[in-house]
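**Student:** give me a model of this one.
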Amino acid sequence: METTPRPTPVEEATIQVLLVEDDERLARLTARYLQEHGIIVTVSASGTDALAQTSRHTYDVILLDLMLPGRDGLEVCRELRTRTDVPIIMLTARGEEADRVLGLESGADDYLPKPYSSRELLARIRAQVRRARGKAGPTSHPVHAGRLVLDPRSLSATLDGKLLSLTTYEFSLLRVLAERVGRVLSREQLLDLVKGSADEVFDRSVDVHIFRLRQKLEVDPRNPRLLKTVRGAGYMLATESEAES
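**Tutor:** Sure thing, here's the model as predicted:
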């Protein structure tokens, strides 16, 4: 018998979600289910309206349909990423790997193909909230890794004292690597350690997020010195001596 996942203490605070979906029936059913489980839901039927809503209100998670009238979900996602790091879960009938990669490259934190289970959607929303509220790992103390400092309480990271602009997923991924500096982690290990990553997330999505992190960390992203690839094994955040060599 299936049971709805129970909220953890960090999720007891009210969760506010913006659902961007032009299918009126699906939006109504999804909103009703989430509201029955304590989520406050605002429904928007277009990308233009969604952008206006995010200018006026703050949300914990945005559920963004890919196929929207006018401005599509990818365009909306890219614009949202220029102004906010709110977790974005992309919802779409397109389930091919190329579509997932495109969604993640546009700034989405997670990707859920349609038709989806309402129960799974609720679990993913709560997972994103746990990460965004700084409960993704075992410690809330700052993590130091050479010139890099991460503060789980504020979800902020600095490199050489300069603030980095990271999404919640990028922060969680970088935190996992920073807590294990000098250690090689496979894609599978990274997916497992970044708490809240959904079963549908595939290992190549890690490559996309690593690519985006390198754009923000490295002087020359094509020749990374901090976030290194170990061929056939995975990724590693280099120690200071390794980064300088």
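
**Student:** alpha carbons only for contacts and neighbour counts from here, please
**Tutor:** Fine.

**Student:** now the helices: where do they sit in this structure?
**Tutor:** Secondary structure of the chain (DSSP state H): helices located at 24-36, 47-56, 73-81, 97-105, 118-132, 168-178, 187-193, 204-217, 240-244.

**Student:** this one next, for a side-by-side:
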Amino acid sequence: MSAPLVTILDDEPAIRNMLAHALTEAGFRTMSFGRATEFEAALKTATPDICLVDLSLPDRDGLTLVHRLALEQGAVVIIISGRAQVQDRVTGLELGADDYIIKPFDPAEVVARIRARLRRGQPVTQTGQTALFNGWTAHFDRYALEDENGAETPFSHAEGEVLRLFLERPKRLISRAMMQEILGGAAGESFDRAMDVRISRLRTKLREDPKNPRLIKTIYGAGYIFLGDVAWTG
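**Tutor:** Okay, the predicted model is just below:
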């Protein structure tokens, strides 16, 4: 099982090093960046489970970046910032961030918040870590989709949250309100767009026809429904 990947975007080397050390000690993988351009370039090949983003960056407005991450990447984003005003926190969450941590902070708090965020969306009743459906096997212990030939495609924690939600409720309507309640995050356009991105990526990984998906159906004005037959193991 691959450890969750946390990206750290902050222009202060001391903070990057402090967070990277604490997260590595806690069992996470990390990638650190001092500029938004470096971070965005890395996203072309890396799929982080959590993005820690400072708002005061030398080459980009942090709030704009958070909004783009939520809308285009469907990423789980935690803001780390010295901006303590309530309006900054509200704006960050409205733009799609999943949490907001104010500097100065204890690294242990950041680790705890990340662990809490990674636990969100997990079922109250343990259904297992492996689901079989329509020729696919979803391995939630290592975040991978396996096809009938054994070929594997990785998925992110954020995508896994949505996939698990569907697989635990096959052939039932999943409304946007239910998704927001279970997965958390600020309601509104940013949440809806983040869900659209994650579902679109899941469809691609499941080799769905985007014009006529067989498994994840959109019920316009109501939500989604997963049409597969699901069996849980492990």
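
**Student:** before we move on, back to that, to Ala145 of the first structure, which of the helices of the first structure lies closest?
**Tutor:** helix 168-178 (5.6 Å; C-alpha to C-alpha).

**Student:** residue range for the closest one in the second structure?
**Tutor:** Using TM-score structural alignment, helix 168-178 of the first structure lines up with residues 157-167 of the second structure.

**Student:** neighbouring contacts of the matching stretch?
**Tutor:** 4, 49, 74-76, 118, 121-122, 131, 140, 143, 174, 183, 195, 198-199, 201-202, 225-226, 230 (C-alpha atoms under 8 Å, 6 or more residues apart in numbering).

**Student:** run the last query once more with 6 Å
**Tutor:** Contact with stretch 157-167 of the second structure is made by 49, 121, 198, 226, as judged by C-alpha atoms under 6 Å, 6 or more residues apart in numbering.

**Student:** okay if I get those residues as TSV plus distance to Ser156 of the second structure and neighbour count?
**Tutor:** Shown next, in TSV, are the contacts of stretch 157-167 of the second structure (distance: C-alpha to C-alpha, whole Å; neighbours: other C-alpha atoms under 10 Å):
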residue	distance to Ser156 of the second structure	neighbour count
Asp49	6	22
Gly121	14	19
Arg198	9	25
Phe226	19	22
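
**Student:** among those, which are in strands?
**Tutor:** Among the contacts of stretch 157-167 of the second structure, the members found in strands (DSSP state E) are Phe226.

**Student:** pick the one among the contacts of stretch 157-167 of the second structure closest to Asp209 of the second structure.
**Tutor:** The closest of these, once distances to Asp209 of the second structure are taken by C-alpha to C-alpha, is Phe226, at 14.6 Å.

**Student:** quick one: map that closest one onto the first structure.
**Tutor:** Mapped onto the first structure by TM-score structural alignment, Phe226 of the second structure lines up with Leu237.

**Student:** cool, Ala75 of the second structure as well?
**Tutor:** Aligned counterpart of Ala75 of the second structure in the first structure: Ala108 (TM-score structural alignment).

**Student:** need the distance between the two termini of stretch 135-143 of the first structure.
**Tutor:** Counting by C-alpha to C-alpha, to the nearest Å, you get 14 Å between the two ends of stretch 135-143 of the first structure.

**Student:** Arg172 of the second structure: neighbouring residues, count only.
**Tutor:** Arg172 of the second structure has 12 neighbouring residues, counting by other C-alpha atoms under 10 Å.

**Student:** pull the contacting residues for it.
**Tutor:** Per C-alpha under 6 Å, 6+ apart, neighbours of Arg172 of the second structure: Ile225.

**Student:** so how far is Leu165 of the second structure from it?
**Tutor:** 11 Å.

**Student:** also Gly228 of the second structure?
**Tutor:** 13 Å.

**Student:** equivalent analysis for Phe140 of the second structure, please.
**Tutor:** Taking C-alpha to C-alpha, one finds Phe140 of the second structure at 12 Å from Leu165 of the second structure.

**Student:** then Asp147 of the second structure?
**Tutor:** 20 Å.

**Student:** these two: which is more packed in?
**Tutor:** Neighbour tally, Asp147 of the second structure and Leu165, criterion other C-alpha under 10 Å: the higher count belongs to Leu165, 20 against 16.

**Student:** in the second structure, what residue corresponds to Cys77 of the first structure?
**Tutor:** Match for Cys77 of the first structure (TM-score structural alignment): Leu43.
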